[in-house]
Each structure stands twice: as structure tokens, then as C-alpha cells.
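# Sharing a model that was predicted from the sequence below.
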Amino acid sequence: MTDAHRLTDRTALLRNRARAMRDPALFLHETALEELQHRLAMVNRTFKKPAIVTGFPDFWANALPEATIVPDEDVLTLGEQAHDLVIHAMSLQWANDPVGQIIQCRRALKPDGFFLAALLAGQTLFQLRAALAEAEVEKTGGLSPRILPMAEIRDLGGLLQRAGLALPVADNLALNVSYQTPFHLMRDLRAMGESNALAGRARHATRPSILARAAEIYQAHHSAESGRIPATFELVFLTGWAPDDSQPKPLRPGSATARLADALGTKEGQF
């Protein structure tokens, strides 16, 4: 992949994560873990060779100590058909090639192995994105990449099919968090390791006047009666299975053994 097509500056991303670990704010990871455990419980299967792809190895290794922890590099260090469960944990949003990441996970699964992913997407930080954009246009007359673009859930569901996974499902969970000011939110983003690591970002510090104006806009448009400001985080969860002959298959067109009209209690041609 050429630098011109890269979304993420990997060096900056790793630097941001290392800085975050000094005083981390990983409540989103904690929520994602709870949701993933709930989904695993619904599967009702014991997984003996799990692997987790993540940029936060300490947290996820402690959460699932039996799992092999793999960094979220462009090329994943996963053996082919080596695992019965692969979890991509809270880092797929930073992938330069998300389809390629999921394909690599699918190849690492044994037949009928389970893939699970949790990532930030959708409406995440829409308030901050709008406030920063308005402030920068007002102050400079232009825009620079500041916040990671967020994929929509319908597009993410399509990635599962493109990656060759069977029985794909995508669902989401919206979290609404409140902060004293937009600057407290920005501080938390640094402590999450989610601050700007875009390859196309400006290589100089943001002007204080832009940040101050963005905070004013944020407060004016979104503050509650208490004076606190809301911040939305949308977690999207993706699930799918490595193909296997034991899985249910869709019927061929024309192979139905019962008429739809009979099931609906109507006559054919009745509308």
C-alpha cells in the first residue's frame, strides 16, 4: 500500500497508545469486553485456541489470559487455520485495509471457527467532529484531517461478506458520555490512545484559537442544562464464521416445499 493511500500513520498511532498507557482511560475497552463476552456466551461453544488482535495487549491479555495476543499490524502474525476463535479488539477502525484484516482473521480460523470484532464507528464523536470543522473553517478558511472517519454499520456488515465469512451479523451499541468541557473530552481521548494519528494530518500543533472556538461551538450547540457536554461513542460489533459444510445453506430458487400464500393464509394473486 502506498503512503498516499494510507489512512493511519502507524508510528504516530503507536506513540499515542504508549502515551495513553501512562494513565489510561479504557472504559470503552471494558464495555467492548462485556459485550463480546455476552456474544460468546450466546454461541454456547468452548473455544480452545482463541486469538485476539489488538493494540492494547495488556488489557486484553488480562481479560482473556488463555488467548494468543497479536498486534494489529498491517500483516497479522496469525497461523493459517490455527485458531477456533479470533477477536479483533478495538483497533479495526485504525486499519489501513480493514477488509484485508478480516480476510487474514478468516484465514487464521479453522473451518467453522468464529470471528468477532469490536470497533468505534458510526456516530462516534459527531459533536466534536462538527465543532472542530466549523471552527477551523471559520479561523483558517480550510479543513485538515483531525478525527478518524467513522464507517457506517451497513458498510461494515458488507466487509464480512467481502472477506468470505459465513452467517455475517453487524450490530451496534451507542454510549453517551458527559464531560465538564470539550477540553476534558480531548484529554480523555489522549488517555484512550485515540487522538489524531491520521496519515494526512497537519504536522504542526493545532492553533489554540481553533481549539478555543471549537469548545465555544460545542458548548453552544450541545451543552446540557447542567453545563456539561455530551459525547457519543458508537461501538459496532461484527460476527461471522469461517465457512464449513456443516453450516446451514440457503435454498436454491424454486426449491421451496411450501407455498408463501399458504403460510400467509391468502390466495395467490391476492393483494
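Done, it's in.
# switch to C-alpha atoms for all contacts and neighbour counts from now on
Will do.
# quick one: residue 243 and residue 107, what's the gap?
10 Å (CA to CA, to the nearest Å).
# Look at the spatially most central residue of the chain and give its secondary structure.
Nearest to the mean C-alpha position of the chain, by CA atoms, centre = their mean, lies residue 119 at 1.6 Å. Assigned state for residue 119: strand (three-state reduction, DSSP: H, G, I helix; E, B strand; the rest coil).
# and it, what is it in contact with?
Contacts for residue 119 (CA atoms under 8 Å, 6 or more residues apart in numbering) come out as 89-93, 235-237.
# for these, which one is nearest residue 126?
Using CA to CA, residue 235 is the member of the contacts of residue 119 that lies nearest residue 126, at 13.4 Å.
# Against that first model, consider the following:
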Amino acid sequence: MENKVPPRIFSPSRRSALRRRMLALQQQPDAPRYLIDDMVEDVLDRLSFLRFEPRTALVIGDYSGTLAPSLGALGVSVAEAEPAFGFEEEKPWPFEQVDLIASLGTLDTLNDLPGALVHARKALAPGGMLIASFLSSGTLPTTREVMLAADGERPAPRLHPMVDVRSGAQLLQRTLYADPVVDQRPVNVAFRSFARLVADLRAQGISNVLADPGPPLGKSALERAKRAFAEAGEDGRTAERFEILTLSGWKR
């Protein structure tokens, strides 16, 4: 049977450039990190709840730099990988016999997500665990409406399609993880302006990496976006929601 080539939804070069820009912006003292902080805290909470004590771990995409030291303090030997620096999740991983893989905020912009999950499972030791968190369906509902209002009669692709809970469960089953668990949780944030939202998205690596990103917003469209964003809020703030999906499973 022939291997099917996954559709090219995302641009790998744009994705790498976006993450390099994100890492540069994260050097600023006031850089927003509320999404990665939530993911890191969730990993540590899950390990504590499960009483799982890995000896080795691979941490992917943690631009906060906090998970590896936290695991190290528990006696875990930790390796780190970052897609911006050449780690290719859609190819066989240069790691093996890892007790824990924690992937934070990277899997949602891959053309071959099932392939990446297979490579992750192969990198795990028997009895090892994958915890993968990323933004999912239901993220940025206000921004989606704002972009439609800004583009008018000719909407352009601004935000990429996202995995939902049901699809996440199917992915884990399809890629042969044992005892799969999928859950979703919201992170709600209020912004004073559309410009502040855009700055936070860029600093956390959530900008457009579609292979066909569409034309940039013109001046008039940008003004419509700002106005629509302000009108969607109250008392000078507009609420936005980020939905974090976490996939976890074991290698038996």
C-alpha cells in the first residue's frame, strides 16, 4: 500500500521563522508566557497525580526554560529540543528509550501530526509516557470574528484549522498509544487593545504559518479590526479565549 503524502497546510520555513522571532521576543523582561506557563504547570501536576517518576525526559518547545530545571530537581535526566533550531518532528527522532516526552505548543502546526506522534512513540521506552499540549479548536473565537469583519466580503485565511477533543482521541488510538487520555481546558485573557493581542500572539509564537497565508491586512482593514475588537469588549477590555488540548498516552 502506498504511503499517503499529507496535505501541505503549513509552511515549515514560516513556522521556523516564527519560532525564532518568538524566542527573540521572549528575551524581553515583560514577555507574555501565560500559555507556556499553563502547559508546564499541567505537566508537573500530571506527573504528581500519576506518581510517575521518569528517569529520563525529552522536553520539546518550552521557550520558558522552566520545565527542564523542574524535572531535573526531581532527579530526571532531561534533554531539550526546539523546532526553531532544526528539530524536525515529522521525521524519525534522534532520541530513544525516553521515559517521558513533554511536547509543548508545537504539534498543532505540523502537516503530518500522526507521523509525529508515531515518531514520539518510537522514541519512548516501554512504559514511557507522552504528554503533548497545544492550542486547539475553539481558540481565539473573538479574533476569528474580528478578522471576518476586517476582511469584509473577501475573507482571507488568517487562523489555521485546529484539532478538537474527538480528533485528538482518534489520533492517539490511530498511533497506537495505550490508555490514551485527551482533555481540553481554557485560558481566558482580557486585552486593552487589538495591538496588545497581536503583540502577545507574536511573542508566544501563535501567528499565521499557513502555506497560503493570504494577503496582509491593509490600513483600512486594520482599522476595521481594531474597531471590531474594541466593540466586542466592555469597560475598555476585550476577552479572548485560548483552548489548550492535552494528549497523553503510554508505550506498552
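Arrived safely, thanks for sending. Just so you know, these numbers come straight off a predicted model, no measurement behind them.
# ok, back up a step: so which of the contacts of residue 119 of the first structure belong to helices?
Counting by DSSP state H, no part of the contacts of residue 119 of the first structure is found in helices.
# Now neighbour count too, for the residues you listed, in CSV please.
CSV is the format used below for the contacts of residue 119 of the first structure (neighbours: other CA atoms under 10 Å):
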residue, neighbour count
89, 24
90, 23
91, 20
92, 22
93, 19
235, 25
236, 23
237, 26
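# Identify, from those, the entry nearest to residue 226 of the first structure.
The closest of these to residue 226 of the first structure turns out to be residue 235 (CA to CA; 26.3 Å).
# For the closest one, what is the corresponding residue in the second structure?
In the second structure, the residue paired with residue 235 of the first structure is residue 244, using TM-score structural alignment.
# which residues does its match contact?
For residue 244 of the second structure, the contact set (CA under 8 Å, 6+ apart) comprises 133-136, 184-187.
# filter these to the buried ones?
133-136, 184 (16 or more other CA atoms under 10 Å).
# Need the counterpart of residue 197 of the first structure in the second structure.
Matched by TM-score structural alignment, residue 197 of the first structure corresponds to residue 209 in the second structure.
# Wait, its match touches residue 8, no?
No. The pair formed by residue 209 of the second structure and residue 8 falls short of the contact definition of CA atoms under 8 Å, at 11.3 Å.
# Among these two, which residue is more densely surrounded?
More crowded of residue 209 of the second structure and residue 8, by other CA atoms under 10 Å: residue 209, with 23 against 13.
# Might you report the residue contacts of the residue nearest to residue 82 of the first structure when sequence neighbours are not counted?
Take residue 82 of the first structure and drop its neighbours on the chain: the residue closest to it by CA to CA, 6 or more residues apart in numbering is residue 108, 5.6 Å away. Applying CA under 8 Å, 6+ apart to residue 108 of the first structure gives the contacts 78-83, 86.
# Quick one: map residue 108 of the first structure onto the second structure.
For residue 108 of the first structure, the equivalent position in the second structure is taken to be residue 123, counting by TM-score structural alignment.
# Residue 75 of the first structure too?
Using TM-score structural alignment, residue 75 of the first structure sits opposite residue 91 in the second structure.
# Its match in helix, strand or coil?
For residue 91 of the second structure, the secondary structure call by three-state DSSP comes out as coil.
# wait, doesn't it sit right on residue 116?
Yes. Using CA under 8 Å, residue 91 of the second structure is in contact with residue 116, at 7.1 Å.
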